[in-house]
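J.: Okay, predicted coordinates and the sequence, questions at the end:
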Amino acid sequence: MELSPAEHQLLQAHHLALFEGCVVFDTQPPIDAQALARVEAHLAGPVPAGLLQLWQTCFGGRVGYDLEVVYDGHRHPFSFSELFYPDSDGYRDLWGWIEHELEQAEEAAREQGRPWSGKLDYLPFAGFEYLERLYVCVTPGPDHGAVIAWSRGLPPAWAGSLHQDSLARIADDVGGLFRLLAYEEDPFDPQAEYSSASELLEALDELEGAGEVGVALKARLEALLRQRLLDWRPALADGSLAHQPRLRQLAMLDAAEQGDIPRLQTLRDAGCDLTETLRGRGASLESCLQHGHLEAASWLLDQGVPVQADTLLVGAAQITPALAARLLGMGALSEPGAVLSAVAQDHMASAEVMTRPLLEASPASASALREALLERAEQQRRDAKRIKAGKLFSNRSAVDYLAEAERIDTLRQRLFT
């Protein structure tokens, strides 16, 4: 995108920048020689050309796009919102992240009993708080400049999410990373509940204060954003959808999240595989269950869509007793977390169905269920006290917490007395 000198000046005045066809906002000034030397003093090699080009455009800022990272078959929506820079107000600034990585590298070398150079092989340069980070390889060699994604695993209660820290190489260089950025949904759709572009669009709105030239520049930048929209609808209309993996996955994901049976059938007839992994390790069935579309989930089962081990846990909060029994009969596994999810939503009959395989499996399994019920009930009562004391803030009241504890106790007494 070619910009006039006046447009360049306007971008800088509004802390905006362009890099590889993407708009960066809340930008910082380009890196200077002193800061570059300070960074490279900690590295095993020079800052790669791709990252240097980004830093010469803006040495930090914020990003408002979608990024999917595949970790060993797990499709993960990666939160990439910040380009680290010195003295930022993020979880850590750039120097803080470098110090953190140096400490981690030194500790790893000590535990493995190997010498350490005191330099980083991988430089953290972007991410989201402490949950997601992007690194660039700085070690001289064939991987120099490659971008590595890291995500922290979440507790097992987060059904369908990553449950262990994960790494994946996602691009050969920083430019390639930015070319991966896209929009899974239209960021300009007024009906959308959430968009990764929301704050970016607010930043673009500020251009209108610069008069006609600002309004014109805003329109050009918005057109640039629209080019990143992954719109599956034209591909469905022209018959090419089944041959475009990312678009067909998004089409099936949208249909499943809406519980749209006619559209799921249309997609199947268009050559899409309803068992394809769409989010996490789940397919259309898991997406339907996660969003409470039980009729669509039952339809998918009728079509022969297979059940995964964690399918029940994904849908435990909404599921009916009959559907729970059907999933268990088809190979889904139960666990205490699934039972507790059902109890939390007052689906007691479904919860009881999910307890049966745990009670029948072994004394150890039954004991684990009993302990989980006891622990959760006690936790709910503790949280209720904290809410009453003004020490815990929640969208649920203390009465809600106590009611859930009572439901858990009732179930436990029925099962174990």
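T.: Cool, got the structure.

J.: can we go C-alpha only for contacts and neighbour counts from here?
T.: Noted.

J.: So which residues make contact with the one helix or strand A37 maps to?
T.: Per DSSP states H and E, A37 falls inside helix 33-40. Contact partners of helix 33-40, identified using CA atoms under 8 Å, 6 or more residues apart in numbering, comprise 46-47.

J.: hmm, who's touching the helix or strand that it is followed by?
T.: Of the helices and strands lying after helix 33-40 in sequence (DSSP H and E), the nearest is helix 49-57. The contact list for helix 49-57, computed with CA under 8 Å, 6+ apart, reads 17-19, 29-31, 136, 145, 173-175.

J.: repeat for stretch 8-24
T.: Contacts for stretch 8-24 (CA under 8 Å, 6+ apart): 1, 25-28, 54, 57-58, 61-64, 175, 178-179, 181, 200, 203, 206-207, 214, 221, 224-225.

J.: taking those residues one by one, which sit in helices?
T.: Cross-referencing the contacts of stretch 8-24 against helices under DSSP state H gives 54, 57, 175, 178-179, 200, 203, 214, 221, 224-225.

J.: thinking again about what came up before, nearest to A159 among the contacts of helix 49-57?
T.: Checking the contacts of helix 49-57 against A159 with CA to CA, the nearest one is V136 at 30.3 Å.

J.: Please enumerate the strands of this structure.
T.: Ranges of strands within the chain are 16-19, 22-25, 61-62, 67-71, 74-78, 82-83, 122-128, 132-137, 147-151, 166-171, based on DSSP state E.

J.: Mind putting the ones you listed into JSON lines with mean neighbour count and distance to D400?
T.: Shown next, in JSON lines, are the strands of the chain (neighbours: other CA atoms under 10 Å; distance: least, CA to CA, whole Å):
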{"stretch": "strand 16-19", "mean neighbour count": "20", "distance to D400": "46"}
{"stretch": "strand 22-25", "mean neighbour count": "23", "distance to D400": "42"}
{"stretch": "strand 61-62", "mean neighbour count": "22", "distance to D400": "39"}
{"stretch": "strand 67-71", "mean neighbour count": "19", "distance to D400": "36"}
{"stretch": "strand 74-78", "mean neighbour count": "18", "distance to D400": "32"}
{"stretch": "strand 82-83", "mean neighbour count": "26", "distance to D400": "37"}
{"stretch": "strand 122-128", "mean neighbour count": "23", "distance to D400": "33"}
{"stretch": "strand 132-137", "mean neighbour count": "24", "distance to D400": "33"}
{"stretch": "strand 147-151", "mean neighbour count": "23", "distance to D400": "33"}
{"stretch": "strand 166-171", "mean neighbour count": "17", "distance to D400": "36"}
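
J.: also this one, for the comparison:
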Amino acid sequence: MDNDFFGDEELALLRSHGIALFARRVIFDAQPPMTQEQIAAVQAVCAGPLPPELLALWRLTAGGRVDYDLHLRMNGNEESVGWSELFWNGSDSFHDLQGWIGHELEGAKEAAAESDEAWDGKLTLLPIGGLEDCDRIYAVVESGADYGHILAWKHGLPTAWAHEMHEDGMTTVAHDLCAAFEALHLDEDPLDPAGEYFTGQALLEYLDQRHQEHGLTIELMDKLIAFYRRAMIDWQTPLADGTLGQNGPLSRIALRHAVATDDAELVDRLVAADVAVDGPLHGSAIATDLALSHGAHAAAAALVRAGAPVAPDALDYIDNAVSPELVSLLLAHGAQPSPTAIAECVACGAPAAARLIASAYAQTHDDLPTAYASVRDGLLAELESSLIEVREGRLTHYLGLAGLTKRVDHLQSFSL
């Protein structure tokens, strides 16, 4: 299915550089094919036959890495599922297939013991990939209507993680492995990324290393990147022809792009094209939540003016200096003033916005000084603790040493 792009000689050259193609997707750091004995060992612990598509993959490569986007609805959220690893035997890391099989067998044994149910020692769900220990991809390996389906499982995070899923979730990716691979896509062009960290970065770095250290030619590397970019999602064409609003998944990708690029004009175009702006866009975060947390303030203002909902706690998740004008707009459209919002604005270097929120809070509460002091002290303690760990080299923080220092200074010097 990939021979329309590469000749046999090119495929062999790519394979020599640890690159394999499966279901029109790129696998890199690809392992040798799985032996028949290894396949038989996996089959022995499965309740039904291994799906033919999985056997085809393993006869091509025992596993490796992939670098694509995958968004699925899970527990009512719009979840980004991490599927960067294809498990393989012999790995000494999170890639280890036999390690994950052992983990699943132990879990199934414990579940059977707790429920006093008989268990035949066989798995109905076979772990085949995922991301470390937080996201997992399974193949259904028992006879029945779901046989061969590919499922995604995601670990719930503590409630302190705003807008994340707080309970474990599972949903179907596709009816078979080939369809699941084809569900992997690129939201953005990896050659023109919207941010510092982007999907495709790991593959491009791998290819550069193969070129610099192992002789992968520029011509073949460029051809592989062109093949890889075939997985890019095209939402621009349906936006231009007026049909984008009819496609929910494409609409959400376009809206996330508008937020990532802080593009107020694009927001207006999307709204004019009937793109919905009121549902979960990333986790449980709605569009305005995502824009505010990313510092996309122009996009946030455009969203609010276009009628996008504003969560009552929207101001609690400010993570960049915000203008008083945007705060006023948010307060007028449903955001509630809180001591947390005041402290976050102070820490981010937005004292005028903080005072505006404080004034609004004081209109309905008489505990402003003590409530703010309590939140400030807690946030200050957290930042100072992180600052010490960063200085001692025990922690890597997204704000860095300078950013943490500024936030501490802002909180210590501000007074209501």
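T.: The structure has been received and is ready for your questions. All of these numbers come straight from a predicted model, not from anything done at the bench.

J.: returning to what we had before: return the set of buried residues in the helix holding A37 of structure 1.
T.: For helix 33-40 of structure 1, a neighbour-count test (16 or more other CA atoms under 10 Å) marks 39-40 as buried.

J.: which residue numbers in structure 2 go with it?
T.: Counting by TM-score structural alignment, helix 33-40 of structure 1 lines up with residues 36-43 of structure 2.

J.: Then stretch 129-139 of structure 1?
T.: Aligned using TM-score structural alignment, stretch 129-139 of structure 1 spans residues 132-142 in structure 2.

J.: Then stretch 93-112 of structure 1?
T.: Under TM-score structural alignment, the match for stretch 93-112 of structure 1 is residues 96-115.

J.: same question, stretch 159-169 of structure 1
T.: Using TM-score structural alignment, stretch 159-169 of structure 1 pairs with 162-172 in structure 2.

J.: and that stretch, how far out from the chain's middle?
T.: 12 Å (CA atoms, centre = their mean, to the nearest Å).

J.: Also stretch 196-206 of structure 2?
T.: That offset, for stretch 196-206 of structure 2, works out to 14 Å (CA atoms, centre = their mean).

J.: Only the buried residues of it, if you could.
T.: Under the neighbour-count criterion of 16+ other CA under 10 Å, stretch 196-206 of structure 2 has 198-204, 206 buried.

J.: Could I get the ones in helices among the contacts of stretch 8-24 of structure 1 in a markdown table, plus columns for distance to E185 of structure 1?
T.: Listed next are those as a markdown table, based on distance: CA to CA, whole Å:
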| residue | distance to E185 of structure 1 |
| --- | --- |
| L54 | 26 |
| T57 | 28 |
| G175 | 23 |
| F178 | 18 |
| R179 | 17 |
| L200 | 15 |
| A203 | 19 |
| G214 | 26 |
| L221 | 17 |
| L224 | 15 |
| L225 | 12 |
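
J.: Just give me the closest of the residues you listed to Y91 of structure 1.
T.: Nearest member of these to Y91 of structure 1, counting by CA to CA, is L200, at 20.1 Å.

J.: So what does that closest one match up with in structure 2?
T.: By TM-score structural alignment, L200 of structure 1 lines up with L203.

J.: Give me the spatial nearest neighbour of that match, chain neighbours excluded.
T.: D67 (6.4 Å; CA to CA, 6 or more residues apart in numbering).

J.: Looks like that neighbour contacts E205 (just checking).
T.: No: contact between D67 of structure 2 and E205 fails when scored by CA atoms under 8 Å: they sit 11.3 Å apart.

J.: got the contact list for the match of L200 of structure 1?
T.: 28, 66-67.

J.: still contacting in structure 1, which of those?
T.: With both residues aligned by TM-score structural alignment, their matches' CA atoms under 8 Å, the contacts of those that structure 1 also has are 28, 66-67.

J.: Verify the contact between C58 of structure 1 and D26 for me.
T.: No: counting by CA under 8 Å, C58 of structure 1 stays clear of D26, with 9.6 Å between them.

J.: Which residue of the two possesses the greater neighbour count?
T.: Taking other CA atoms under 10 Å, C58 of structure 1 and D26 do not tie; C58 has more neighbours (25 against 19).

J.: what do we get in structure 1 for the residue nearest to L203 of structure 2?
T.: In structure 1, D67 of structure 2 lands on G64 (TM-score structural alignment).

J.: so how far is L154 of structure 1 from its match?
T.: Between G64 of structure 1 and L154 of structure 1 the computed distance is 23 Å (CA to CA, to the nearest Å).

J.: the more surrounded of those two?
T.: With neighbours defined as other CA under 10 Å, G64 of structure 1 and L154 compare such that G64 has more, 25 against 15.

J.: which of the ones in helices among the contacts of stretch 8-24 of structure 1 sit farthest apart?
T.: Taking CA to CA as the measure, these have their most distant pair in G175 and G214, spaced 27.2 Å apart.

J.: if I look at the aligned partner of L303 of structure 2 in structure 1, how far off is G329 of structure 1?
T.: With TM-score structural alignment as the criterion, L303 of structure 2 lines up with L300 in structure 1. L300 of structure 1 sits 15 Å away from G329 of structure 1, taking CA to CA as the criterion.

J.: mind checking the end-to-end distance for stretch 28-42 of structure 2?
T.: 23 Å.

J.: no no, stretch 320-327 of structure 2
T.: 12 Å.

J.: any idea how far T288 of structure 2 lies from V408 of structure 2?
T.: Counting by CA to CA, the gap from T288 of structure 2 to V408 of structure 2 is 27 Å.

J.: should've said E219 of structure 2
T.: With CA to CA as the criterion, E219 of structure 2 and V408 of structure 2 are 50 Å apart.

J.: One more: P33 of structure 2?
T.: From P33 of structure 2 across to V408 of structure 2, the span is 54 Å (CA to CA).

J.: Next: L191 of structure 2.
T.: As defined by CA to CA, L191 of structure 2 lies at a distance of 37 Å from V408 of structure 2.

J.: neighbour-wise, which of the two wins?
T.: V408 (20 against 12).

J.: That one corresponds to which position in structure 1?
T.: Aligned partner of V408 of structure 2 by TM-score structural alignment: E404.

J.: what sits against that match?
T.: 343-344, 346, 377, 380 are the contacts of E404 of structure 1 under CA under 8 Å, 6+ apart.
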